[in-house]
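Novice: Dropping a prediction and its sequence here:
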Amino acid sequence: MHMPSPMALLVIAIVVLVLFGRGKVSSLMGEFGKGITAFKKGLNDGTSEANAERTAVVEKPAQPVQPVPGTEARDVTPQNEPRL
């Protein structure tokens, strides 16, 4: 897809200005700018909110696992195989 030439853009701008008038085009561009500003603000708010949640999560330190009495580790190597 290629960009239209500057001359084509100028012709389109003149046609839009003639059809809608300067006041209407001006107000539409103002609303368009407000929309873009609100969109960017929403993105920044979402990003900062995600970062705040990420920093607020405090990891619990891992507690050591206590063995159940009577289940101590046993040597389960068969007696007829050599140990490595």
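Specialist: Great, that's in hand.
Novice: CA only for contacts and neighbour counts going forward, please
Specialist: OK.
Novice: Pull out the buried positions in the longest helix belonging to the chain.
Specialist: Identified as the longest helix of the chain according to DSSP state H is helix 22-56. Buried residues in helix 22-56, counting neighbours by 16 or more other Cα atoms under 10 Å, are found at Val25.
Novice: Now do that helix: which elements does it pack against?
Specialist: When contacts are defined as 3 or more Cα pairs under 8 Å, 6 or more residues apart in numbering; DSSP states H and E, helix 22-56 packs onto no helix or strand at all.
Novice: also this one, for the comparison:
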Amino acid sequence: MMPSWTKLLILLAVIVLIFGTKKLRTLGSDLGSAIKGFKKAMGDDDKKESDNDADFSSAQKSDGLENNQNNDKKE
């Protein structure tokens, strides 16, 4: 069961009165930078793993072009 909008607004007002807007703003920016750092770290891990993988896509494409050219010459 979801609380009503009025209850949520009252709860938000109480939180602002207890902590103050400056403390909440600092907390929000710290949380945002932590999430950015986490996403960056996860992206770097994916990039490092993909650097170790072999890339056969260009080799397959060039082989396919050569095969198509040879087929064209036979006809």
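Specialist: All right, it came through fine. Predicted model, so just to flag it, every value in this text is computed and none were measured.
Novice: give the contact list for the residue nearest the centre of structure 2.
Specialist: Nearest to the mean C-alpha position of structure 2, by Cα atoms, centre = their mean, lies Lys39 at 5.9 Å. With contact set as Cα atoms under 8 Å, 6 or more residues apart in numbering, Lys39 of structure 2 has no partners.
Novice: any idea how far it is from Gln60 of structure 2?
Specialist: 33 Å (Cα to Cα, to the nearest Å).
Novice: got it, and Glu49 of structure 2?
Specialist: 22 Å.
Novice: ditto for Leu9 of structure 2
Specialist: According to Cα to Cα, Leu9 of structure 2 and Gln60 of structure 2 sit 60 Å apart.
Novice: And the strand or helix carrying Glu66 of structure 2, what's buried?
Specialist: Glu66 of structure 2 belongs to helix 57-74 when elements are defined using DSSP states H and E. Within helix 57-74 of structure 2, no residue counts as buried by 16+ other Cα under 10 Å.
Novice: how many neighbours does Ile15 of structure 2 have?
Specialist: For Ile15 of structure 2, the tally of surrounding residues (other Cα atoms under 10 Å) stands at 13.
Novice: tell me which element it is part of?
Specialist: Short version, using DSSP H and E: Ile15 of structure 2 is in helix 5-19.
Novice: That helix vs structure 1, mean deviation?
Specialist: Mean deviation of helix 5-19 of structure 2 relative to structure 1 after superposition (mean Cα distance after the TM-score superposition for structure 1): 1.9 Å.
Novice: Aligned against structure 1, show me the partner of Glu66 of structure 2.
Specialist: Taking TM-score structural alignment for the superposition, Glu66 of structure 2 sits opposite a gap in structure 1.
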